[in-house]
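Asks: Sequence unavailable; structure follows:
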């Protein structure tokens, strides 16, 4: 007979699984339904989480004082912020990243990882520990190793995993190095995004094994990459799902006016008919393609800059902060925009060329792109590995 104490929890799990069913392109596989039911998500969240407020930012929600709202957030198919700005409250809401991914994304990745009982799996980025717990329920004892770089986060995850009795080997360390002591692995799954796939992951995966990781590019953090490991390389395709926090040792903390634009810069003026919003905002597929094509280019949008006759400005810069461009919209014309460019690269010219390339190739979506990784290099391709997607007239900044 059902214990009445657990009825709210069971009802919440059933509601969550229905929501995940709707979000996926097919029903939740039976084995993962069983795992989600056996490993309740709320047991892996801290007493304080951060939820959106009515002011465009985030505010704390504490279990002891706001139990109902906290519990509802735990079983919504939505990400939950358990830590903001790597442990510091953000001054800007844009600096807040979810620490607990939406359950539909978690289940999608676990389904795509294609694991079976007895496989050895390495997880990069333990986070709350819920993902590792689901894997441990599916694979059995001593088959899941998880690496977390943040000591406070790893302690919280260890406590949650220990309370459930699930056997996960949890290490506090740099996930980009993998964990060679338990290798080789049949599967590696990352819960943080990368701009370059660490070669250590490939070295620690059996030939024929799979690496699944979220993808990030300075132009757009979006997409999943699924690689199959071969003896001297790994190769696979992207899919258009999810955005995850970037691996800490691959981040660039850049600001336009602090790091890039200087008073003594004298930019070259030109004009364009390509609207700046066509390569930013909700144009996800164009931005994904341009990000792969250009590699080390990022953008920042500025509304109402303090410039006469300019209603909005799109900034473009390289991650080495040596080149930049700005595209101005006067608020009225929609077929003519002023362009300013400075540095050794003409970034807006590159953007226009890359956008033209994308249109010439029938506006390819992320699933038409793939990536090949070798020990010394990695390159994106379109449709097949012999068709590089990267522009060949410049090198990526390191």
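Replies: Looks like it came in fine. Just so it is clear, the model here is predicted, and its values are computed rather than measured.

Asks: drop to CA atoms for contacts and neighbour counts, all remaining ones
Replies: OK.

Asks: Name all residues that make contact with residue 324.
Replies: 260-261, 315-318, 341-343, 345-347 (CA atoms under 8 Å, 6 or more residues apart in numbering).

Asks: Flag every buried residue along the host helix or strand of residue 50.
Replies: Here residue 50, judged by DSSP states H and E, is contained in strand 48-52. Neighbour-count burial for strand 48-52 flags 48-51 (criterion: 16 or more other CA atoms under 10 Å).

Asks: Keep only those of the contacts of residue 324 that are in strands.
Replies: Among these, the residues falling in strands (DSSP state E) are 315-318, 341-342.

Asks: could those residues be laid out in CSV, adding distance to residue 333 and neighbour count?
Replies: Formatted as CSV, these follow (distance: CA to CA, whole Å; neighbours: other CA atoms under 10 Å):
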residue, distance to residue 333, neighbour count
315, 19, 21
316, 21, 23
317, 24, 30
318, 28, 24
341, 21, 24
342, 24, 19
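
Asks: Other residues contacting stretch 219-232?
Replies: Residues outside stretch 219-232 that contact it (CA under 8 Å, 6+ apart): 193, 202, 205-216, 234-244, 284, 287-288, 290-291, 296-299, 366, 370-371, 374-375.

Asks: Mark which of those are part of strands, please.
Replies: Cross-referencing the contacts of stretch 219-232 against strands under DSSP E gives 205-216, 234-239, 297-299, 370-371.

Asks: Select only the buried ones of those residues in PyMOL?
Replies: Under the burial definition 16+ other CA under 10 Å, those of these that qualify are selected in PyMOL by:
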select buried, resi 205+206+207+209+210+211+212+213+214+215+216+234+235+236+237+238+239+297+298+299+370+371
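
Asks: roughly how far apart are residue 334 and residue 277?
Replies: 11 Å (CA to CA, to the nearest Å).

Asks: Over to residue 237?
Replies: From residue 237 to residue 277 the distance is 27 Å (CA to CA).

Asks: quick one, what contacts residue 44?
Replies: With contact set as CA under 8 Å, 6+ apart, residue 44 has these partners: 128-130, 157, 160-161.

Asks: Residue 38 versus that one, what's the distance?
Replies: 13 Å.

Asks: putting a second one here so we can go through both:
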């Protein structure tokens, strides 16, 4: 059953890539079966905003089908303070894994640091392809680290797996020729730059508060900086060290706030709709600002909320359910968030609506982490 299932999976991946899976990666996927790295229960999005459960003991055929589908699978949930559950670990979409390994461009003898061991599947593929002695993998979660170590041993691939915060890299095995992350970042941790060899490569999913999409491929420079471009794939969980615990109603909105009111002709769907290029441009140029749609407001048919990670400013843009030529705006706090977003969108349109791949990032060391400057290619 695994060989047939792997063959089906390779066909699914090839369809997504638009070309056959490269021979070395085909061999790796056969040698390192995905099911070895999955727990007895996994969850997959059901297309209705929730997750469907797949249990190996109760419905083995459904579990096997999920294991070899080209889809991300949630392997762990974490409970929030309000009692809700949020995914905290997952098995990446196989076609995404293939893309990242292809773009990592590891050469024989390269030393690789992986951030986010997760299930261990990525680390096993890296070890098969480039030798376990060349692979170091980090995960911040002790339970996940132990599970991954057991799965790796069962698969016959045993890279060095360490329970540590990936934001700090792993100095004992540095420098690295390649650093790959299976969680997204909003800024490249300073330790990654310090531990990357000149000419080395970083491949990491990129995240902004506004939009979680895109992958950074950056090359280390002789002066300790890195430069690279974003490519249009990748949507991963944000690195724990960079997550901000800010909620609109709990931390920002207050009854005594008096917002500044105005009207805009810019549709909220133009900045928070289906245009991922626009969303990514805004996220890169309006740092620390996120948005949420709200259909449960009395004053409007639907509202686009904006707020910042510092819990100091917010804005609301209302659609009245009748006309789309103008929209009511309310803004509060030291930042005028809608004005910032509207300005970034104006720049996006003026630049010819550049795609994600047109954005280049220059990353340089800062006091605690790094800072990045954005330019258009």
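Replies: Received, thanks. Note that the structure is predicted; figures quoted are calculated from it, not measured.

Asks: And the TM-score between them?
Replies: The TM-score (TM-score structural alignment, normalised by the length of the second structure) is 0.95; 373 aligned residues with a CA RMSD of 1.8 Å.

Asks: Which one of the ones in strands among the contacts of residue 324 of the first structure is nearest to residue 150 of the first structure?
Replies: Ranked by distance to residue 150 of the first structure (CA to CA), those are led by residue 318 at 28.8 Å.

Asks: if I pick the aligned residue in the second structure for that closest one, what's in contact with it?
Replies: In the second structure, the residue matched to residue 318 of the first structure (TM-score structural alignment) is residue 308. By CA under 8 Å, 6+ apart, residue 308 of the second structure lies in contact with 288-290, 314.

Asks: wait, doesn't residue 273 of the first structure sit right on residue 338?
Replies: No - in this structure residue 273 of the first structure lies outside contact range of residue 338 using CA atoms under 8 Å: 9.0 Å.

Asks: which one of the two has more residues nearby?
Replies: More crowded of residue 273 of the first structure and residue 338, by other CA atoms under 10 Å: residue 338, with 16 against 11.

Asks: In terms of helix, strand or coil, where does the more buried one fall?
Replies: Here residue 338 of the first structure is recorded as strand under DSSP: H, G, I helix; E, B strand; the rest coil.

Asks: Could you do residue 76 of the second structure as well?
Replies: Going by three-state DSSP: residue 76 of the second structure is strand.

Asks: From residue 170 of the first structure, how far out is the equivalent of it over in the first structure?
Replies: Under the alignment (TM-score structural alignment), residue 76 of the second structure pairs with residue 83 in the first structure. Look at residue 83 of the first structure and residue 170 of the first structure: by CA to CA, they are 19 Å apart.

Asks: ok, now residue 195 of the first structure?
Replies: In terms of CA to CA, residue 195 of the first structure sits 24 Å off from residue 170 of the first structure.

Asks: These two: who's more crowded?
Replies: residue 170 (20 against 17).

Asks: what's the counterpart of the more buried one in the second structure?
Replies: Counting by TM-score structural alignment, the partner of residue 170 of the first structure is residue 161.

Asks: In terms of helices and strands, where is its match?
Replies: Judged by DSSP H and E, residue 161 of the second structure forms part of strand 160-163.

Asks: surely residue 82 of the first structure meets residue 51?
Replies: No - checked against CA under 8 Å, the pair residue 82 of the first structure and residue 51 is beyond contact range at 9.2 Å.

Asks: So which residues make contact with stretch 152-169 of the first structure?
Replies: 39, 43-44, 46, 126-130, 132-133, 136-137, 140-146, 148, 170-172.

Asks: Narrow those to just the buried residues.
Replies: So, by 16+ other CA under 10 Å, the buried ones in the contacts of stretch 152-169 of the first structure are 39, 43-44, 46, 126-130, 132-133, 136-137, 140-141, 143-146, 148, 170-172.

Asks: aligned partner of residue 7 of the second structure in the first structure?
Replies: Match for residue 7 of the second structure (TM-score structural alignment): residue 14.

Asks: Tell me how far residue 344 of the first structure lies from residue 10 of the first structure.
Replies: Distance from residue 344 of the first structure to residue 10 of the first structure, by CA to CA: 60 Å.

Asks: Show me which of these two is the more surrounded one.
Replies: In this view residue 344 of the first structure and residue 10 are compared by other CA under 10 Å, and residue 10 has more residues nearby, 16 against 9.

Asks: OK, contacts around the more buried one?
Replies: Applying CA under 8 Å, 6+ apart, we find residue 10 of the first structure in contact with residue 37.

Asks: That one looks like it's in a strand, true?
Replies: No - read with three-state DSSP, residue 10 of the first structure is helix and lies in no strand.

Asks: So the residue nearest to the spatial centre of the first structure versus residue 82 of the first structure, what's the distance?
Replies: Centroid-nearest residue in the first structure, with CA atoms, centre = their mean: residue 244, separated by 2.5 Å. Distance from residue 244 of the first structure to residue 82 of the first structure, counting by CA to CA: 14 Å.

Asks: Strands of the stretch 1-150 of the second structure, start to end?
Replies: Secondary structure of the stretch 1-150 of the second structure (DSSP state E, counting those that start in this stretch): strands at 41-45, 51-55, 73-79, 85-91, 112-115, 135-139.

Asks: Would you mind finding the most buried of those strands?
Replies: Ranked by mean neighbour count, those are led by strand 112-115 with a mean of 28 (mean count of other CA atoms under 10 Å).

Asks: Cheers, nothing more for now.
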